Every structure is written in structure tokens, then in C-alpha cells.
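**Student:** The sequence and its predicted three-dimensional model are supplied below.
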Amino acid sequence: MTGEVADMAGAMITTPATAADWLVIAPVIIPLIFGALLLMFRHEMRWHGIAALVGLAALMGAEVALFARVLEHGPVSMTMGSWLPPFGISFTVDLLGATFALTSGSIAFVCAVFTLRDIGVTGRRYGFYPFMMLMMAGVSGAFLTGDIFNLYVWFEVFVISSFGLLILGSEKAQIDGASKYAILNLVATTLFLIATAYLYGIFGTLNMADIVRKADGVRGGAPLMTLATLYLLAFGMKAAAFPVNFWLPASYHTPRIVVAALFGGLLTKIGIYALLRTLVMLFPVERAALADLIGWVAVATMILGVLGALAQSDTRRIFGFLVTSGVGVMLAGLSLGTETGISGAIFYAIHSMLIMTALYLLAGMMKERGGSFSLHELSGLYRNSPFLAAIALVLAAAVAGLPPASGLWPKVMLVKAAMDASAWWLAGAILLSGFLTTITLGRVFLLAFWRDHAGGHETRGTALPLLGYAALVALTVPIVVLGLFPEPVIRIANMAAAGLLHSSGYVGAVFAAGGGS
């Protein structure tokens, strides 16, 4: 063999990656770098908030560029380690992943603005900002990976970092909430890992595009229904779907309000994203067989979630149950499985990321102005802060699905899809959940804002109140804009749904010459 040169072109990528290809992994690399820098400069805590803002602004910029590239050119892929797919680990981004990543990065930036007034020296000393950056690396990685084992890895990254954020402060309620959060997520993670090992045993690959290519060939002789059911259970727990949803309202009311806002806006949507990716793209036949089960789970999650909210008096618990109820609405689109249904679920997920983050930040501002999270103690906030009351009214309309806010259109899409599929019971559940949500938030508004406070009102402010209002406005404006001008988002959601249902573009991006884009 002396003098012979092995031809590696059939096994390895021989062409260098272009600068544009690095956009695929930039949303993961950027928060990891900034998280490491924050740890290195742990003695300069006064600069941590500003450094995190810079890092998240860079993250947003990379996600905007990636979204624009995917929108123009279709799915893009980058495979690590020079090995051709499916042997190399691929990051593959379609419009669904790019849209969710951009929305999550934007929300994280807004929350970072809020933290400048909410996270003091103690929170910084215990690593709030490194945890936040690590969590965003995990969130971005989950949306962008093209390998199902790496989806598990990125789940672990954001779960570990979110656990650190949850217990920041070490109060008794936080430890109690973190215990429930950790135990149920451990069970879900174990099921996820078992299902992934089972999947590898069946397919011999963990590359999602490769699984799509092989699924039809093994369907007759492999227990794919068992595999799909395991993923439904694992990701259903992550998304807080009934009957494995009780951990969320038991834990999301315990951390700092900005942490609850991040969790409520982002973490359950990763479970929904994973369900869409696995059941719609990888196992569409099995999803169709499970459609009725998913539909009834959606109904139970919707209705029981909003009934739980009606029974609460703590605003944080109310919003936690509403997060759960919204998960049911998204599951309704998964159950229907049509392009309109999946598109409605995607649009609703974008809306839910914005609105649930805004609601938790609103709860923080209400507590600041009224001194409590309890509806038994809050009152007279309309006189105290008319501007905050106006924001609360808009957000209440958005959650309930009323005009002129963003919640109306995805519910219209889902109700139409349900009626087209003759699933009248599912359409009725969506409308009923919206009606009950209107009552729930009407109760919050009447008691906290409209009710007179006989004893006068003592304002409890912070040194930077304008930052709180700025963060709320930054979320409220797109919520209203999406309600008034929904066509661009509907078009993007339709394209993302079509990409899931017809995944040839996704597969082609992974197995293109050189494994690149």
C-alpha cells in the first residue's frame, strides 16, 4: 500500500464549509461562548447583565440571518466531523426550526432586559446569567439538530440549566417546586432515551433524514407504533400534556418571575416541537393511528388546564395552568394532522411563546405595583397604573383568542381544520377553552385592576421601573401586530407545515453532495 492515497470522497466531506453554513450552528455556539465568558469573569458581576444582553443580541442576529437563508433557499444542513451523513452528526434547519429558534431568541433578549431590574447581586453571584445562556444553547440546539440522539442531549442541556435557574435563591418553595420538576423530567428523559435506543435498534441510524428514508421499508416488520407511542408519552410529559402535566403548575410559580416567564414561554414549546418533528415527519402513519388518542388528550389538557386556572387565586398559578391549557390547543393541531391543523398549531406555538412570557412579566409588574401575587390582596391597579391595565387588557384578549390580538387567528385555523375533518368535538373544545379563558382572565382583571381598594394603594417600585414596562411593550406590540396583520405568519406557518408533511427538502438538504446545504 506504499504510495497509495485512499480516496475518502465516498465516506467523508472533502469540501470546506462556507461561512454561510456556520449560521446553522451559530445559535448554539454564541450562547455557549458567552456563558463561558461570564463564568470566567465571575468576579465582575456588575457587567453580567450587559454582557448577556450583548450575547443574546448576537444570538438574535444569527437567528435572523439563518431564518432569512432558510426562507430563501429552503432547509440547510451542516454535518460535523467531516463524515458524510448519516454517520456524521447533522444540524439541519428547516422553516419550523428556524422560526421557533428566532422566536425563542427574541423572547430571551426581552427577558434579559427585564433581568436588569429583577436579578440582584445574589442572583448574579449564584450564576443566573451563565445558566440563562446555557439554557438558550440547549433550546437552540433542540430546534436545530437533525439527529434524534442530539435532540436528547440538548434536552438535557436546557433541563439542567433550567433546574439551576429554578432553585436560584434556595427558598423552601423553590426546592419543593424543583423536586417535582426534576422527578417528572427525569422520568420523561428516561422514556426518551429508551425510545431512542429502541429506534436505533430498528433503524441502525439516529439521523432524522435517514429515518425518513428508511421508515417505509421497515414499517411492515418493525413495531413502529410502540416507538411512536413512547415518543408521544415522553414528549407529552415534556410539553405538560394531560395526564402528566401536574408538575408544571406545581413548579412554575416558585422561581423568580423572569425565570417563570422564560419557562412558560419556551420550555413546553420544545416538547411540542419534538412531537411535531417525530410524529409528523418521522412516523406519519403511526400518528394517524394515534390521532383520536391525541385528540382526547388535547381536549383534556385544554379544559382541565383552564378549569385549574379558574380555581386559583395566585396569578402565577393561574398563568401556569393557562400554559398547560395552551398545550392542549397545539396538540389539537397534531391530532388533526392536516396542513391547516399543523399550521394552526405552529402559529399558536409562536403566539403562546410571546403571550405566556408577557403574562408572567405582567404578574411581576402587578406584584410590584400591588405588593402581592394573590387576587385576594391585589386591587385598584387601574387607578394606580392605567398603562399597565391597558397592557393587561390586550394580553387577556390575546390569551382568550379575541381580536385584535394574535390568539384569534391560530384558533380560527384550528377550528376550521377540525370542522373540515368532521371533528366537531375538537372544534367545540377549542371554543369552550377560549370561553373559559375569557372568564378566567376577566376575573383577574376585575379583581386586580377594576376593584376599588378602600385603604389606598402603596406602590412598591424598583430602581428601574421603565425597564419592566419596556419589556412588556416589546412583547405586547408583536402580539397586536400579529393580530392585525397575520398573513405573513400564516404563510410561514403553512410553509413550515408543508415542510413537515412533505420532507423531501429536509432529506435533500442532509444528503446533498458533501452533506452541506
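**Tutor:** Arrived safely, thanks for sending.
**Student:** drop to CA atoms for contacts and neighbour counts, all remaining ones
**Tutor:** Noted.
**Student:** same for the strand or helix carrying residue 416, what does it pack against?
**Tutor:** Assigned by DSSP states H and E, residue 416 belongs to helix 408-420. Where contact means 3 or more C-alpha pairs under 8 Å, 6 or more residues apart in numbering; DSSP states H and E, helix 408-420 is packed against helix 315-336, helix 339-370, helix 424-445.
**Student:** want to compare, so here's the second one:
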Amino acid sequence: MSELYDFLVPLVPYMVPLPVILPAVAAALTLVLSKYLTAQRIVTLTVLFFLIGLNATMLYLVDREGIQTLQMGGWDAPIGVTLVADRLSVSMLTVSSIVLFSVMMYAISQGIRDGGKDEPVAVFLPTYLLLSMGVNLAFLAGDLFNLYVGFEVLLVASYVLLTLGASPARVRSGVGYVMVSMASSMVFLFGLAMVYASVGTLNMAHIGLRMEDVPSGTRSAIFAVLLVAFGIKAAVFPLDSWLPDAYPTAPSLVTAVFAGLLTKVGVYAIIRARSIIFTDGSLDTMLMWVALATMLIGILGAMAQNDIKRLLSFTLVSHIGYMIFGVSLGSAHGLSGAIFYAIHHILVQTSLFLVVGLIERQAGSSSLRRLGSLAYISPALAILYFIPAINLGGIPPFSGFLGKIMLIEAGADDGGWMAWVLIAGAVLTSLLTLYTMVIVWSKAFWRDRKDAPDGATVLARPAPLADIQDEVSVKDRGDVGRMPFGMALSTTILVGASLAVSVLAGPLSSITGRAAESAQDVNIYRTAVLGPNYLDPSRTLEMERYDANRDDISHRVDSNNVSSSDPEEVAP
């Protein structure tokens, strides 16, 4: 075992770009193989399965060896493109690769279609791989510009996936989603311009170093602009209204991967910005209020829904608030709880949306007004819903309970009155989430179907593909009551992975704790990215902390180019 470890350690820098390169190459290959569906599926599943092993290996090695960086194109940081693999980024990569593989199994098992016969199946696989590439690039990016590029790859791929089938409902929601995402991207670009104008760099470690000497008001304004951009993608209140309208109209498998991953990319960006760049905590109080409002308003919206997809979309928004809660505390303990809860929520929320797809296959609808008797019709389906539902509700000893306990302990350690308000809000949200999950159980699974208000009718196709008036009897829909084995198996894998988080909560919380500590200690991250000499006292320009010539960036760049032959004299 030690020999294998010694063999793998030197290879870690070469592993870092593979989560970005492999999906991109596979997307091109599957596009070439568009006429050979079986070959497309083999390539896609092979690459996604390989990424699980690759990311898990990187997580083990990074946890043992520390942060690994790769300077792309032969240019050293902060000038070149830097990919950073630390415990936080690789933890997110590992759990996202599990989700991406499981959802792809689910898609292939249901024929990728969601009830329609004319959907562009050939473009689904390459688009899905591009989505994977965008997610992985966002997690590994060491600079804000490539984080922006990762977001844009996500936007392009997600719009295609969201509108598969081109039904009017999907196109309407897709257009709204794209408009909101484009607005977020424009705000992000504006934030990038402000950052570069203030500090003359986009490398996150370098920004954090130079941002210490930017006036506090300017620093807070820049952070606020970036928070708006990231908050839209994370769907935090009051920037969350787009999500409950966009996600429920998509196919269940697309909604599942969106719910599990895309909002967490926004949360990840907020964590990076708060822990590496804007370390003074000037907006922590505002983040606390945002976390509280997101938790409570999201779960109150969920309680008012009759469709399970919309209900889960609101719970998704609500539980993003728990992660913002941990970030807003500004402590390693709080950040560790936020990372742990993000890992738990990715697996549990994705599982629940996949279960909704199985419900639509089994009963022909996801409306609580039409459902009933599912526990009798399909006990296996009832179990697949029940486990992640009570996990999301925070019943001990599941990971949802453990993650909430970590956050509550971090809030108690903070001791401020606002932290105690957040603790109360988190407990109330957990109770209301459990109540909402029980309502779904009692109506869809436990109640007799004939007692449902509209139990005699179902949709001819799954809700996203049908108009609200399109109701026909079960016998007119061929796939009702048929639940393919592969769909159930992939859902079971994700439910099992969420249970594994509970069983392995001790080792996993240790990793998230170390991830939070290394993220909070900016010197660790800066040393890994910028090199051990970035605080060398002999570097006169750095000792001046970018203060003397802040208004003459072009002159500074010219001066650096003249002395670039001596790396000790080049300003970071």
C-alpha cells in the first residue's frame, strides 16, 4: 500500500486538470459518435465512473499532502491560469462525480426521454458532459476569470438540458432561467472589472493579499457586487424567485442534477470569496440575515405547494440557508459545518428529485392531489423516498441531523445574539422541513388513492411535458406503472451514498474540518498558489502593499517587465 501511495504522490499535479479535460474530450467524442447511441453511452459512463475514482484518489492524497496547484501554460501565478486542488475543492469534486454518474445511469435507464418521442437524445450526452466540465472547472479555478468561465459553461449546457423536448412550458422556463443567469453573469463581469481596477489581478490568492490595503468601503462594495452574482446562482433570498419556476418544468433527471450541483457551485463561490479574498468579515451580519430569510421563506413556500417537484424546489432554496449560516459565522467550525452540510445536501436533494421521477413513472404524476397508495403499490419506492426525506428533515442519526448539530454548535460558539437567532431559525426550519416531508408521505404514499381529490385521473405524460388541462386515464399512458431497474438502481446508489455520509460522518467531518481550517488560514492557500516567497521582506513592492502606485497600474506592469528576469523582484 505504501508503494502505491509513493507512486501516486508525484502524479497528483498531473491529476488536477483531468476533471476538466476528460469531460471536454468525452463531449467531443460523443458528438462525433452521435449516430452510435451505444458507443455514446459507453464513453459517457466510462469517463464519469473514472472521475469518481480519480477524485476520490485526489481527495485522499490532498488530505495527506496538502494543497496541490497546477500552473497552466508555463506562466507562474499570479499571471497564469492556476488550478487549485485543496480539501474543499476536491471534496466537492468527489461528491459531484458520484451524482453525475448516478444521474447518467438514471437517464440511460429511462431512455433519456421523459415521456416524449422527439427529444434530441443525441445532443443530451455531450451537453451533460459539458455541464460536468463546467462544474469541475468552477471547483478547481484559482482565479475569478476562470470561475466565470466555469459558470458560463454551466449556463450554456444547462439551458440546453432545461429545454429538452422544446415544449412550451420548458422553453418559457428556460428563457427565464437564461435571462436571470445572464443578469448574474453581467453582475459578475462588473465585479471582475471592479476587482481588477482595484488590485490589478484576478488570481484569488493574489487578490486577497492586495485587497487588504484597499479601503474598507471599497472592499465591501466589491464583495457586495460579487455576492449578488454568486447569490443568484446559489438561489439565496431575495435572489431565489427564478428557481421554483425553472426547475419543476425540466425532466426529473435534469432537475436532480441542477438541484444537487448548480446551486452548490454558487455556495462554493461564496465560500471562496469570504475565506480567501474578503477575510475581514465586513458583510457577515448581512449574510446572517440572508441565511435566516432563505431558510424560513424557502420552507414556508414549500409548505404551500401541491406538486412534489415545486415543493422540493422550495426546500432546496431553504436548505441553502444552512450553508450560508455556516459561512456567515466566519469561523473554521462554522465553515466546516457548511461544507459538511453541502456534501449531505447534494446527495439527499438529488436522491429526492430522482425519486420524484420514479413516482411519475409509477403513478403518472407528481401532484399530491392525484397521488395515493404508493406505499402499497411499490414498497421499494416508498423506502427510497422515506430515507432521504427523514434525512433532509434532520432525524438522528442521519447526516442531516449531524450537519445541523455542527452548525448549531458553531453558532453557540460564536455567542452573538444574531447567531442565536440563526440557531432558532435553523431549528424551526428543520421542524417545518420534517413536517413537509411527512405531508408528502401521508398524501402520496400512505393515503388511499381514491381519497385523493383528483385520484381518478393522471397526466398523459409527466407534468413538465403536459399542459395543466391534459388529463387522461392511466390506461392511455404506456409507461405508467413501469419503473425500469436501472432508474431504481441509480436512485438506490445515491440513497446509499447519503447513508454512507451518516455512517462515515466522523472521518468526513474531520476532512471538512481540515478543509475549513486550511481555507480560513489564508497563508496556507497563498503559499500554495503564489509560492513560499510571496511574503519575502526583500520584495520591496510587496512590503509597500501595492499602496504607493495604486493609481498607476500600467507603470507598475512596465516596471515589473523590465526586472522580470529576477523573480525575486517581480511583484505578485
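**Tutor:** The structure has been received and is ready for your questions. Remember, predicted model here, so these are calculated numbers, not experimental data.
**Student:** ok, which stretches of the stretch 401-550 of structure 2 are strands?
**Tutor:** 458-459, 471-472 (DSSP state E, counting those that start in this stretch).
**Student:** Output the helices and strands packed on helix 408-420 of structure 1 in CSV; the columns should cover mean neighbour count and distance to residue 92 of structure 1.
**Tutor:** As requested, these are exported to CSV (neighbours: other C-alpha atoms under 10 Å; distance: least, C-alpha to C-alpha, whole Å):
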stretch, mean neighbour count, distance to residue 92 of structure 1
helix 315-336, 29, 22
helix 339-370, 26, 18
helix 424-445, 20, 33
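**Student:** In TSV: these, plus distance to residue 309 of structure 1.
**Tutor:** Below are those laid out as TSV (distance: least, C-alpha to C-alpha, whole Å):
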stretch	distance to residue 309 of structure 1
helix 315-336	4
helix 339-370	13
helix 424-445	7
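**Student:** of all those, which lies closest to residue 28 of structure 1?
**Tutor:** Evaluated over those, closeness to residue 28 of structure 1 peaks at helix 339-370, with 19.5 Å, by C-alpha to C-alpha.
**Student:** what span of structure 2 lines up against that closest one?
**Tutor:** Aligned by TM-score structural alignment, helix 339-370 of structure 1 corresponds to residues 332-363 of structure 2.
**Student:** mean deviation of that stretch from structure 1?
**Tutor:** Mean deviation of stretch 332-363 of structure 2 relative to structure 1 after superposition (mean C-alpha distance after the TM-score superposition for structure 1): 0.7 Å.
**Student:** Please identify which of the helices and strands packed on helix 408-420 of structure 1 is closest to residue 506 of structure 1.
**Tutor:** helix 339-370 (16.7 Å).
**Student:** Give me the distance between the counterpart of residue 93 of structure 2 in structure 1 and residue 138 of structure 1.
**Tutor:** Superposed on structure 1 with TM-score structural alignment, residue 93 of structure 2 falls opposite residue 101. Distance from residue 101 of structure 1 to residue 138 of structure 1, counting by C-alpha to C-alpha, to the nearest Å: 11 Å.
**Student:** okay, and stretch 555-569 of structure 2 goes to which residues in structure 1?
**Tutor:** So stretch 555-569 of structure 2 sits over no part of structure 1, by TM-score structural alignment.
**Student:** Where do the helices of the stretch 401-550 of structure 2 begin and end?
**Tutor:** 417-440, 485-503, 505-520, 522-530, 540-543 (DSSP state H, counting those that start in this stretch).
**Student:** Can you spell out the matching residue range in structure 1 for the third one?
**Tutor:** Read it as helix 505-520 of structure 2. Taking TM-score structural alignment, helix 505-520 of structure 2 hits residues 486-501 over in structure 1.
**Student:** Need the contact partners of that stretch.
**Tutor:** Contact with stretch 486-501 of structure 1 is made by 94-96, 276-277, 280-281, 339-340, 342-344, 346-347, 406, 409, 482, 505-506, as judged by C-alpha atoms under 8 Å, 6 or more residues apart in numbering.
**Student:** And stretch 23-41 of structure 2, by the same measure?
**Tutor:** Under C-alpha under 8 Å, 6+ apart, the answer for stretch 23-41 of structure 2 is 43-44, 47-48, 108, 122-123, 125-127, 129-130, 132-133.
**Student:** The residues you listed in helices, which ones?
**Tutor:** 43-44, 47-48, 108, 122-123, 125-127, 129-130, 132-133 (DSSP state H).
**Student:** got those residues as JSON lines, with neighbour count and distance to residue 182 of structure 2 columns?
**Tutor:** Output for those, formatted as JSON lines (neighbours: other C-alpha atoms under 10 Å; distance: C-alpha to C-alpha, whole Å):
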{"residue": "43", "neighbour count": "18", "distance to residue 182 of structure 2": "32"}
{"residue": "44", "neighbour count": "24", "distance to residue 182 of structure 2": "29"}
{"residue": "47", "neighbour count": "18", "distance to residue 182 of structure 2": "30"}
{"residue": "48", "neighbour count": "24", "distance to residue 182 of structure 2": "28"}
{"residue": "108", "neighbour count": "16", "distance to residue 182 of structure 2": "31"}
{"residue": "122", "neighbour count": "17", "distance to residue 182 of structure 2": "26"}
{"residue": "123", "neighbour count": "16", "distance to residue 182 of structure 2": "23"}
{"residue": "125", "neighbour count": "26", "distance to residue 182 of structure 2": "24"}
{"residue": "126", "neighbour count": "26", "distance to residue 182 of structure 2": "22"}
{"residue": "127", "neighbour count": "25", "distance to residue 182 of structure 2": "19"}
{"residue": "129", "neighbour count": "26", "distance to residue 182 of structure 2": "21"}
{"residue": "130", "neighbour count": "25", "distance to residue 182 of structure 2": "18"}
{"residue": "132", "neighbour count": "29", "distance to residue 182 of structure 2": "20"}
{"residue": "133", "neighbour count": "26", "distance to residue 182 of structure 2": "19"}
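**Student:** Brilliant, that's me finished.
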